[in-house]
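In: Kindly return the folded structure for what I paste below:
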Amino acid sequence: MDNIAGKKPALLWAVHISVVALVLLWVVPTFGLLVSSFRTGDQIVSSGWWQALTTQETQQAAVRIAGTEAEKDGAFVIEGNLFPAKGVEISHWGTSSREPEAFAPGETAPLNDGMTLTVQADGAFVLTSPVTTKDMRLPRVFSTASSPPEFTTRNYTNVISSPLAGQSIGQAFINTLTVSIPATIIPILVAAFAAYALAWMEFPGRALLVAFVVGLLVVPLQLALIPLLQFHNWIGIGKGYLGIWMAHTGFGLPLAIYLLRNYMVGLPRDIIENAKVDGATDFQIFVKIILPLSFPALASFAIFQFLWTWNDLLVALVFLGTGNDQQVLTGNLVNLMGSRGGDWEILSASAFVSIAVPLVVFFSMQRFLVRGLLAGSVK
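Out: Sure, this is the predicted structure:
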């Protein structure tokens, strides 16, 4: 009774739950990264992205009293606001890091040299001193305050076109596109011709070549980095775009040929034989019949190759370089994490910019992915 036609497998619900869990594990962090990329650095540090739409009460960064001194009733007074543009509401404040919540809003704190400081709930303060404060080091104010949700596009402006060296990823973005697009197109062009020859053209040693291509799939690329770089330097294409295009082409060809050859073998033989009977050459058959029918396989490999070259760091460091005018996005993000590890808003915006293009490529071509991967697996 367990194998009755139409009866759902016992583990169907487990499969569905697993798929939903995998989707959530991928989507939720991506959405959180997107939300964080539009938040300010203070809010990222003080609360999680899921609290982005709620008012948060957090410990604010210490603010040193500053302002224009004025003489009133024989005393020297400085007035101002700790948070002129944030609209925060202070619940407690203090002048020492050991007692950051010593006073309530509106209370007056006695300071050294007869000075007093009063801080209101909206951040307005009044510092009063019996003597001038021009040559004095004014106190810092520590506060606990509730701040409303705040979103900004300044993070993206900074990471794309900031004039600060090491912070902008605009040039790195262009460099990555310059590497990824040719490094995706060239292997497809070469592999498509090779796959057609291995699938439909009769010549001695064809089976041996197929076995050789399959064997190359398991060869780690790290083994070829140094010899290949030495060869590139010997022929004069090392440390440049041409060198990295050729490197990515060589590393991507085994998978491309294997994938496309499996797909082309499964195409109807009658179509090709009829074309040959009508007098079509192999090149005409390849261009007018094989390529249009092989688009799912071409698209599936394009996804893999583009994602690999876009996210690559090792090959780019070896064959391109580490200069600001040569650096790719992955290398730029590594530098940001090292030099600006506390600027989470910069890191989150940079990270989302780096994954935006792969997301667009994947979702625009993902319908071809399964069709291309499963081609040739069943008859």
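In: Going by C-alpha atoms from here, please, whenever you check contacts or count neighbours.
Out: OK.
In: give me the element the residue lying closest to G41 once chain neighbours are set aside is part of.
Out: Excluding its sequence neighbours, the residue lying closest to G41 (C-alpha to C-alpha, 6 or more residues apart in numbering) is E345, at 5.2 Å. For E345, the host element (DSSP states H and E) is helix 344-365.
In: What is that helix packed up against?
Out: Packed against helix 344-365, as judged by 3 or more C-alpha pairs under 8 Å, 6 or more residues apart in numbering; DSSP states H and E, are the following elements: helix 12-36, helix 41-46, helix 154-161, helix 295-310, helix 329-339.
In: hmm, who's touching that helix?
Out: Residues from elsewhere that reach helix 344-365 (C-alpha atoms under 8 Å, 6 or more residues apart in numbering): 33-34, 36-41, 44-45, 155-156, 158-159, 167, 169, 173, 299-300, 303, 306-307, 310, 329-330, 333, 336-337, 340-341.
In: how about this one, so we can line them up?
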Amino acid sequence: MSEIAGTRPALRWAVHASVLFLVVLWVVPTLGLFISSFRTADQIATSGWWRAIFPSEQNLTLRSAAPDTQVQENGLYVIEGNLFDAGTTARISKWGISSREIDAFEPGQTAELRKGGTVTVQANGDYRMENTEEFTGSRGTRVFVTAELPPEFTLDNYHKVLLAEDSTDSMAKAFFNTLTVTIPATIIPILVAAFAAYALAWMDFPGRALLIAAVVGLLVVPLQLALIPLLKFHLNIGIGKGYLGVWLAHTGFGMPLAIYLLRNYMAGLPRDLIENARVDGATEFQIFTKLILPLSFPALASFAIFQFLWTWNDLLVAKVFLIDASGETTVMTNSIVELLGTRGGNWEILATAAFVSIAVPLVVFFAMQKYLVRGLLAGSVK
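Out: Next comes the predicted model:
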């Protein structure tokens, strides 16, 4: 019975489990990156993103108020206040006045200061410093605390990444630079490849089979093999490094896949449809624009997804064909690499920058993913 057409395969559960595994494998890191982009540096350093909604225990270095806030009470100089910012509901479990012994005291205990006087710290962060002599200095006393802090989410990371005045921190310019590279580099190869695919699918001319074989052969040519020769060619003809050069580079590297995908789809369209249009007097251009292009939209959309994702996430081609020393044409991938090199410890900034980088591809993919499978199956079934 298992071999009868129409029955469910015995390993259907394995297929569903594999699909579920792949979905989880993709969704979990993306969700973690999204949550981390709203967390502070201390929270990221002390707990994983899956504990973002729970209180976390952190080691903090805080300061008391400056000596100029001291008052006299019963012959003693007193400084009082709270170590935490207003509205913070943290609870201190251990504290100390030396970086070597940050857990030397319990809340409510009193410690002797090295410059004289005492300090008492309560669990809620309240402190009281007393001394028979006047406190001196321009800064408050350092207090090391181990405290349980409530979960905190902030938009400061996005403000630093997108709106920072420093060009090395802001990704707003890199965002628009990436759009400037990606949109033309997606549209141009689609326009050119659509004409070529129609000719290879429905027009008879000498050498058509050889051209199709050449297109298939170009699919396996490594990208790295053509970078330097293509750059030298651009320099020789006066294009140089710039947006035009990177557009043409992405167009050339994406053309074989575009022609192959669109040609297979167009070749699978009903022949009677094309012949009837010719009998009615339609020119090849009219058949292409009014008949073939509307019917080939799934294939066009599927390639657009691939080309957009590739050019948006590209770093190598942008490094070779764009001048980014001044930061005027820096793309987002290069901006993230620079953040990683200069701010290796600022994981909250890196997480935010990375999520900003993948936000647009996610929107494009989910908006056009219904055409992806239809386009990929182009020409596979007659």
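In: In structure 2, what range does whatever helix or strand comes next after the helix holding E345 of structure 1 match?
Out: Using DSSP H and E, the helix or strand that follows helix 344-365 of structure 1 in sequence is helix 369-374. Matched against structure 2 by TM-score structural alignment, helix 369-374 of structure 1 falls on residues 372-377.
In: Would you mark the buried spots in that stretch?
Out: Neighbour-count burial for stretch 372-377 of structure 2 flags 372, 374-376 (criterion: 16 or more other C-alpha atoms under 10 Å).
In: Same question for stretch 272-288 of structure 1.
Out: By 16+ other C-alpha under 10 Å, the buried positions in stretch 272-288 of structure 1 come out as 272, 282, 285-286.
In: D122 of structure 1: which of the residues you listed is nearest?
Out: The nearest member of these to D122 of structure 1, counting by C-alpha to C-alpha, is F286 at 73.7 Å.
In: per the alignment, the closest one corresponds to what in structure 2?
Out: By TM-score structural alignment, F286 of structure 1 lines up with F288 in structure 2.
In: go on, L336 of structure 1?
Out: By TM-score structural alignment, L336 of structure 1 lines up with L339 in structure 2.
In: For its match, which residues are in contact?
Out: For L339 of structure 2, the contact set (C-alpha under 8 Å, 6+ apart) comprises 168-169, 350.
In: ok, the nearest residue to the match of F286 of structure 1 once chain neighbours are set aside to M368 of structure 2 distance?
Out: Counting by C-alpha to C-alpha, 6+ apart, Y198 is the residue found nearest to F288 of structure 2 once chain neighbours are left out, at 7.2 Å. Distance, Y198 of structure 2 to M368 of structure 2, using C-alpha to C-alpha, to the nearest Å: 23 Å.
In: Superpose on structure 2 and give me the mean offset of stretch 224-232 of structure 1.
Out: Taken over the aligned residues, the distance from stretch 224-232 of structure 1 to structure 2 averages 0.8 Å (mean C-alpha distance after the TM-score superposition for structure 1).
In: which parts of that stretch are buried?
Out: The neighbour-count check on stretch 224-232 of structure 1 (16+ other C-alpha under 10 Å) flags 225, 228-229, 232 as buried.
In: Identify the residue range in structure 2 corresponding to that stretch.
Out: Under TM-score structural alignment, the counterpart of stretch 224-232 of structure 1 in structure 2 spans residues 226-234.
In: Residues contacting that stretch, please?
Out: For stretch 226-234 of structure 2, using C-alpha under 8 Å, 6+ apart, the contacting residues are 240-241, 245, 249, 317, 320-321.
In: could you dump the residues you listed to CSV with neighbour count and distance to I190 of structure 2?
Out: Formatted as CSV, the contacts of stretch 226-234 of structure 2 follow (neighbours: other C-alpha atoms under 10 Å; distance: C-alpha to C-alpha, whole Å):
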residue, neighbour count, distance to I190 of structure 2
G240, 18, 24
K241, 18, 23
G245, 22, 17
A249, 22, 14
V317, 18, 19
V320, 18, 23
F321, 24, 21
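In: Now do the helices in the stretch 201-350 of structure 1.
Out: Using DSSP state H, counting those that start in this stretch, the helices of the stretch 201-350 of structure 1 run over residues 206-216, 222-235, 241-265, 269-277, 282-285, 291-293, 295-310, 314-319, 329-339, 344-365.
In: Stretch 281-294 of structure 1: how far from the chain's middle?
Out: Centre-to-centre, stretch 281-294 of structure 1 and its host chain are 38 Å apart (C-alpha atoms, centre = their mean, to the nearest Å).
In: which one is V317 of structure 2 nearest to, not counting chain neighbours?
Out: Nearest to V317 of structure 2 is V246, by C-alpha to C-alpha, 6+ apart, at 7.0 Å.
In: That neighbour maps to what in structure 1?
Out: In structure 1, V246 of structure 2 lands on I244 (TM-score structural alignment).
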